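Student: Okay, here's the prediction I keep looking at, along with the sequence it came from:
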Amino acid sequence: MNRQKSYKELDGRGCLYLVPTPIGNLEDISYRALKILNEVDWVASEDTRNTQKLLNHFEIKVNQISFHEHNSQQRIPELIAYLQAGQSIAQVSDAGMPSISDPGHDLVQACIVENIRVVSLPGATAGVTALIASGLPSDQFTFVGFLPRKKGEQKAIFEKLMGREETQIIYESPYRVKSTLENMLDVYPETHPVVLCRELTKIHEEYLRGSIRELLDYLSENDIKGECCLLIGGGTEQLAQEQAEQLTLTIKEHVDTLMTEQQLSSKAAIKEVAKIRGLKKQEVYKEYHEI
């Protein structure tokens, strides 16, 4: 067991502060974050050039050291040595909370092993910021982070998420969000609720709330820019059960059921049945029309 008294000095060693930075609007930084950045000996930055702009804006002069996924294993012993010598370090990411989708977790673990204090400051985080304004249930949620890029790997993750009742939060590039939604259609019905948020806290902040199909139709005619947060509606355990029950129906019964319950055209229902059953649309079409 490891017990940490965060605000009690430990043998002259330094402290690792996990300092959140604004996700867009610089006014979102806290007084405490500015105070810590002014007081520490080092700032371990995901991108020193990006962090320097923030430091310059608030007229903070402090030594920086790069710390990112490509050099983390080399840097961690160096940072631990600074901390053991009594110097304090603030770790920051390019935006939002550190240690989420960056190598900060490994540094935290190394500090815990060496009995070095780790103090986390509260602050902006894109996923929760998007969630509470999304309109989707926010009492329970799962943070998924960045998805793998391969279609098969994404589909496997979506198949696991479909049975979850809580809202799911995904980070995605604007260049891949359309293909990600298309991959979702291999698992979810096209009417499933999703919310796409982009440019959080910035002047062009935008929420796109609707179904998977509605968002895809929008993206087919509109280009989007800025980092995106994709939220997937939960409550799909019942959906998974219903789909399992539908597989006991004949193909014709299955198509008719979807047409009635979801008010789909025969064409849309045939496409949905083909997806659910892993069949070609032509096979379902011939079976339904008894060709």
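Tutor: Thanks, I have it.
Student: Every contact and neighbour count from this point should use C-alpha atoms.
Tutor: OK.
Student: can you give me the helices for this structure?
Tutor: Counting by DSSP state H, the segments of the chain that form helices are 31-39, 48-57, 72-84, 104-113, 126-134, 151-161, 177-184, 212-219, 237-246, 251-261, 266-277, 281-288.
Student: Same question for the longest one: list its buried residues.
Tutor: Neighbour counts using 16 or more other C-alpha atoms under 10 Å place 72, 75-76, 79-80, 82-84 of helix 72-84 among the buried residues.
Student: swap in the first one?
Tutor: Taking 16+ other C-alpha under 10 Å as the basis for neighbour counts, the residues of helix 31-39 that come out buried are 33-34, 36-38.
Student: Closest one to L196 out of those, please.
Tutor: Proximity of the buried residues of helix 31-39 to L196, judged by C-alpha to C-alpha, is greatest for A33, which lies at 29.2 Å.
Student: re the thing from before, farthest-apart pair in the buried residues of helix 31-39, please.
Tutor: A33 and N38 (8.6 Å).
Student: before we go on, here's another structure to hold up against the first:
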Amino acid sequence: MKNEAVNPGVLYLVATPIGNLEDLTFRALRVLKEVDLVAAEDTRHSRKLFSHYGITTALTSYFAHNESVKGERILEMLRQGKSVALITDAGTPAISDPGFLLVRACRDEDLPVTAVPGASAVIAGLSVAGLPTERFAFEGFIPPKSTARRKLFKTLSAEKRTLVFYEAPHRLVACLADLMEELGDEREIAVVRELTKLHEEVFRGTASEALAHFAQGRVRGEIVLLVGPAPEEQQQETVQEALLRWRRDTDLPMRQIVKEVARQFGLPGSDVYKESLKLRDEDQA
């Protein structure tokens, strides 16, 4: 008699609260209670959440240094039809936290993976910071060493999207000093601290203002650091240089060149036309 095929279990990526325990969703609570195993970044931390909600599901640790060993065990459980929930200490699994390798392995084997969305410090911080949100880039944790930090900030200095980072509280002041050196005193930034907790703080201002503010005392709590888009570069080319460039590089008549340069500089066509007359006079001199 042949063995019946076993339907694989599901790997659930369950978002947990980033501070306030009330931010656990109804669905997340149900999944954590129903799965066969919960793989947690730190079981000691997760037991507090479990105790608060009366969750009795078995816990196992799954963190950066045991990903390969524990990952294979979890995969075997999924192959056998058992379901597993992956959680991190706070927020969404696999986002600057363990989980990516496990998800990739599941995808490679066509094992089901589903998200149980919820809290994310990246999105929560961006939503309350007051910086542009149309386009943004998450850059993860900032390097701990000053040289690497400054290199990173220099590389991103011209970025036109809002940048989102994670930073440790004891490095924030040094980080802001390096940021100010590479991006300038007036670069707009926001520091979001202790999101959803009792002492939540959102500071928005220039890099120099932030440094002065946080240098006053010991900084505590989880931090999301956001950097506003680089300011638009000022026009370096003069109107006459632009007229000369268009005349040199195109076959357009001067009348059309004047229109194009006026559009480029946001000037009245009559003003640009006067500049074109100066060029004509110079040509005839």
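Tutor: Good, I have the coordinates. Not measured: the values here are computed from a predicted model.
Student: With distance to Q168 of the first structure added, can I get the helices of the first structure in TSV?
Tutor: Listed next are the helices of the first structure as TSV, based on distance: least, C-alpha to C-alpha, whole Å:
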stretch	distance to Q168 of the first structure
helix 31-39	29
helix 48-57	29
helix 72-84	29
helix 104-113	22
helix 126-134	9
helix 151-161	8
helix 177-184	13
helix 212-219	14
helix 237-246	14
helix 251-261	26
helix 266-277	22
helix 281-288	30
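Student: ok, residues contacting the lengthiest helix in the second structure?
Tutor: Ranked by residue count under DSSP H, the longest helix found in the second structure is helix 269-284. Residues outside helix 269-284 of the second structure that contact it (C-alpha atoms under 8 Å, 6 or more residues apart in numbering) are 239-240, 243, 254, 258-259, 261-262.
Student: repeat that for 6 Å
Tutor: 258, 262 (C-alpha atoms under 6 Å, 6 or more residues apart in numbering).
Student: Now do the contacts for whatever residue of the first structure lines up with V84 of the second structure.
Tutor: Using TM-score structural alignment, the partner of V84 of the second structure in the first structure is I89. I89 of the first structure makes contacts with 16, 40, 42-43, as judged by C-alpha under 6 Å, 6+ apart.
Student: How about Q87 of the first structure?
Tutor: 14, 41.
Student: how about a cut-off of 8 Å?
Tutor: 13-15, 40-42.
Student: out of these, who's nearest S173 of the first structure?
Tutor: Using C-alpha to C-alpha, the contacts of Q87 of the first structure come closest to S173 of the first structure at W42, 30.7 Å.
Student: Next, count neighbours for the counterpart of that closest one in the second structure.
Tutor: Using TM-score structural alignment, the equivalent of W42 of the first structure in the second structure is L37. Using other C-alpha atoms under 10 Å, L37 of the second structure is surrounded by 20 other residues.
Student: L37 of the second structure contacts T56, correct?
Tutor: No: using C-alpha atoms under 8 Å, L37 of the second structure makes no contact with T56, being 10.0 Å away.
Student: picking that back up, can you say which of the contacts of Q87 of the first structure are buried?
Tutor: 13-15, 40-42.
Student: Rebuild these as a markdown table, extending it with distance to V273 of the first structure.
Tutor: Output for these, formatted as a markdown table (distance: C-alpha to C-alpha, whole Å):
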| residue | distance to V273 of the first structure |
| --- | --- |
| R13 | 63 |
| G14 | 61 |
| C15 | 57 |
| V40 | 60 |
| D41 | 61 |
| W42 | 58 |
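Student: quick check, nearest of the buried residues of helix 31-39 of the first structure to S220 of the first structure?
Tutor: A33 (41.2 Å).
Student: residues in contact with the closest one?
Tutor: A33 of the first structure touches 19-21, 121, counting by C-alpha under 8 Å, 6+ apart.
Student: hmm, try it at 7 Å
Tutor: V19 (C-alpha atoms under 7 Å, 6 or more residues apart in numbering).
Student: Map it across to the second structure for me.
Tutor: Matched by TM-score structural alignment, A33 of the first structure corresponds to A28 in the second structure.
Student: For V35 of the second structure, see how far away its match is.
Tutor: The gap separating A28 of the second structure from V35 of the second structure is 11 Å, by C-alpha to C-alpha, to the nearest Å.
Student: Good, we can wrap up now.
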